[in-house]
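Peer 1: my questions concern the predicted model and sequence given below.
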Amino acid sequence: MADIQRLSLNQATVQNWSVKEAVDGCVRHGIPSIALWRHKIHEAGLQQSAQHVRDAGLHVSSVCRGGMFVAPSAAERKERIMDNFRAVEEAKELNADSLVMVVGASTEVPIADARQMVADGLAELVPYAREQGVKIGLEPLHPMYAGDRSVLNTIDQSLAMAAPYAADEVGLILDVFHIWWDPTVFEQIQRAAGRIFGFHACDWLVPLPDTLLGRGVMGDGVIDNHALRLAVDAAGYNGPIEVEIFNQALWDTPGDDVLNKVVERFTALV
């Protein structure tokens, strides 16, 4: 199963911890990489966050998140672009492998228009990211989020969105929670070879207790994390594997207990 040297703690899994607490937790549990969320970075300060990571000798697998390009007014869309520029600068300072994109959606914008806004937003953002040496990782989200969170919903669609750009500039972040259901998932993962910038492990609980905060720890649901990880490996991705779990019950559990379980399940099931 998965080597702990590939494990990255996505900070969302220990939502109540600060950057320093999450970094220190990784050190205690032998986790070599971390993915940081921007609101936590802002709480701690960008320079201080980078210092915490450097002092601990951790690798930053990603910064979460940029995107949210979709908005009903031109002024709002412009502000979203400017915020993405700031996100690029934060990812650069942290020397992150990629900046994760959750591209956005709006109940006020028809889905076809929203998808065009995403394409237009990337056309503005990618040249700046290229200048800064930051890779943009498009994360397709489960179709249940298409109305309010992301109009990018399949690997195939994400590859088409990335196609105008070089394979080392714009790639995909593959999260099992969002892709496991697709009957063509293994073929699509193979098609994504050369553009896979990240892989996320978690589980789909049945019944799903909450669409946003209802993810499970690997082994508590129905996703075959190991099979999907082998497929990603076969497509040439050998980088960090983030464990990203949005779950209120988990957040209410002491962080070290969470990390004990994460390490145990990761090494046994991923």
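Peer 2: Happy to help now that I have it.
Peer 1: going forward, measure contacts and count neighbours with C-alpha atoms only.
Peer 2: Noted.
Peer 1: what kind of secondary structure is the residue nearest to residue 65 when sequence neighbours are not counted in?
Peer 2: Nearest residue to residue 65, sequence neighbours excluded (CA to CA, 6 or more residues apart in numbering): residue 100, at 5.0 Å. Secondary structure for residue 100, judged by DSSP: H, G, I helix; E, B strand; the rest coil, is strand.
Peer 1: what's the answer for residue 245, then?
Peer 2: Criterion first, three-state DSSP; result for residue 245: coil.
Peer 1: thought residue 34 was touching residue 58, still the case?
Peer 2: Yes: if you go by CA atoms under 8 Å, residue 58 and residue 34 touch, sitting 6.9 Å apart.
Peer 1: can you count the residues close to residue 182?
Peer 2: Residue 182 has 13 neighbours, counted by other CA atoms under 10 Å.
Peer 1: sorry, slip of the keys, the one I care about is residue 65.
Peer 2: By other CA under 10 Å, neighbour count at residue 65 equals 22.
Peer 1: just list the residues touching it, thanks.
Peer 2: Shown in contact with residue 65 (CA atoms under 8 Å, 6 or more residues apart in numbering): 37, 38, 87, 99, 100, 101, 102.
Peer 1: got another one to weigh against that:
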Amino acid sequence: MSRFSFNQITAKHWELTDLVKGLVEADVDKVALWREPVQEYGLERSAALVRDAGLSVTTLCRSGFFQLDGWFDDNRRAIDEAAALGTSVLVLVSGGLPEGSKDIAGAREHVADAIAQLVPHAAAAGVTLAIEPLHPMYAADRCVINTWDQAIAIAEQHPAGQVGVTVDTYHLWWDDTVLPKIEQAGERIAIYQLADWITPLPAGVLTGRGLPGDGCIDMRAFHVAVERAGYTGPIEVEVMNEELWQRPGREILADTIAGYQSI
């Protein structure tokens, strides 16, 4: 439990003040925050709330979406928000294809160029950009970076402390080559996240993840791989699930902890 971090999206409708109170009561001292609820509550108020409660923020999720107008300014703001919250990791979801485009190779090149433009600002703020490869089913509309190889190739163009990769079991479990590559990643692992793959997939695939242990992913194999890589940082549970979200926050947290401890 010393490494467990509760990702805010797992209890999407839990108000931030209640979330912080619930974490403290459960003796959880790490949380991953999302930009939208932080902005709604107020950046300075959010930072003070978690700091005064003794919580550390493991990541801020999410920025990226480099195909949208205004991506540069928005990502610079996200870097500043991460620094203000006291986290050194900003998770990047690259975004899908530009509207009307079929040029996925060009979109991936743009992602690499965009990250290179952001690195100086992130480095000055002490924030690592954590590229998250998403499952290939999201390539068109959400994330054109879909494999470990694509993410690490971009990250390796920069120092390890400046650009890393997010290991998310939900997005990488299908790749039969990924575990030995993770073992060799070393300092490139910026954050490690858990969510399970449940079947049959619900209609809303984006919100069809399961708590650890509820699906078919070999979580233990991922644990071994990240440990062999030398990663000793926090382990976030990040689950998006419409049915789960309808339950009270404390119940979600309790079941999340139980799932985490079971693997």
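Peer 2: Sure thing, it's come through. For clarity, every value in this text was computed on a predicted model and none was experimentally measured.
Peer 1: re the thing from before, between residue 58 and residue 34 of the first structure, which contacts overlap?
Peer 2: Joint contacts of residue 58 of the first structure and residue 34 (CA under 8 Å, 6+ apart) are residue 23.
Peer 1: coming back round to it: ok, now how distant is the aligned partner of the residue nearest to residue 65 of the first structure in the second structure from residue 152 of the second structure?
Peer 2: Counting by TM-score structural alignment, residue 100 of the first structure lines up with residue 91 in the second structure. To residue 152 of the second structure, residue 91 of the second structure is 14 Å away according to CA to CA, to the nearest Å.
Peer 1: which one's more surrounded, these two?
Peer 2: residue 91 (25 against 22).
Peer 1: quick one, what contacts residue 57 of the second structure?
Peer 2: 30, 31, 32, 33, 50, 85, 86, 87.
Peer 1: considering those, which possesses the most neighbours?
Peer 2: Of the contacts of residue 57 of the second structure, with other CA under 10 Å as the count, residue 30 tops at 26 neighbours.
Peer 1: now do that one against residue 226 of the second structure, distance only.
Peer 2: 19 Å.
Peer 1: how close does the residue nearest the centre of the second structure sit to residue 261 of the second structure?
Peer 2: What sits nearest the mean C-alpha location of the second structure, by CA atoms, centre = their mean, is residue 91, with 5.2 Å. When distance is defined by CA to CA, residue 91 of the second structure is 24 Å away from residue 261 of the second structure.
Peer 1: then residue 70 of the second structure?
Peer 2: 41 Å.
Peer 1: let me see the ranges of the helices in the stretch 101-250 of the second structure.
Peer 2: 104-125, 148-155, 169-172, 178-183, 219-228, 242-245, 249-261 (DSSP state H, counting those that start in this stretch).
Peer 1: so where is the fourth one in the first structure?
Peer 2: Against the first structure, the aligned range for helix 178-183 of the second structure is residues 185-190 (TM-score structural alignment).
Peer 1: show residues contacting that stretch.
Peer 2: So stretch 185-190 of the first structure is contacted by 155, 156, 179, 228, 231, 232, 234, 235 (CA under 8 Å, 6+ apart).
Peer 1: quick one on the thing from earlier: let me have the helices of the stretch 101-250 of the second structure in CSV, adding distance to residue 136 of the second structure as columns.
Peer 2: Below are the helices of the stretch 101-250 of the second structure laid out as CSV (distance: least, CA to CA, whole Å):
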stretch, distance to residue 136 of the second structure
helix 104-125, 12
helix 148-155, 11
helix 169-172, 8
helix 178-183, 14
helix 219-228, 19
helix 242-245, 22
helix 249-261, 26
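Peer 1: most packed of those helices?
Peer 2: For these, the largest average neighbour count (mean count of other CA atoms under 10 Å) is found in helix 169-172, namely a mean of 24.
Peer 1: tell me roughly how far it lies from the first structure on average.
Peer 2: Helix 169-172 of the second structure, aligned to the first structure and superposed, deviates on average by 0.3 Å (mean CA distance after the TM-score superposition for the first structure).
Peer 1: elements contacting that helix?
Peer 2: In terms of contacts (3 or more CA pairs under 8 Å, 6 or more residues apart in numbering; DSSP states H and E), helix 169-172 of the second structure is packed against strand 189-194, strand 196-197.
Peer 1: for it, give me every contacting residue.
Peer 2: So helix 169-172 of the second structure is contacted by 133-135, 147-148, 178, 193-197, 209, 217, 219, 222 (CA under 8 Å, 6+ apart).
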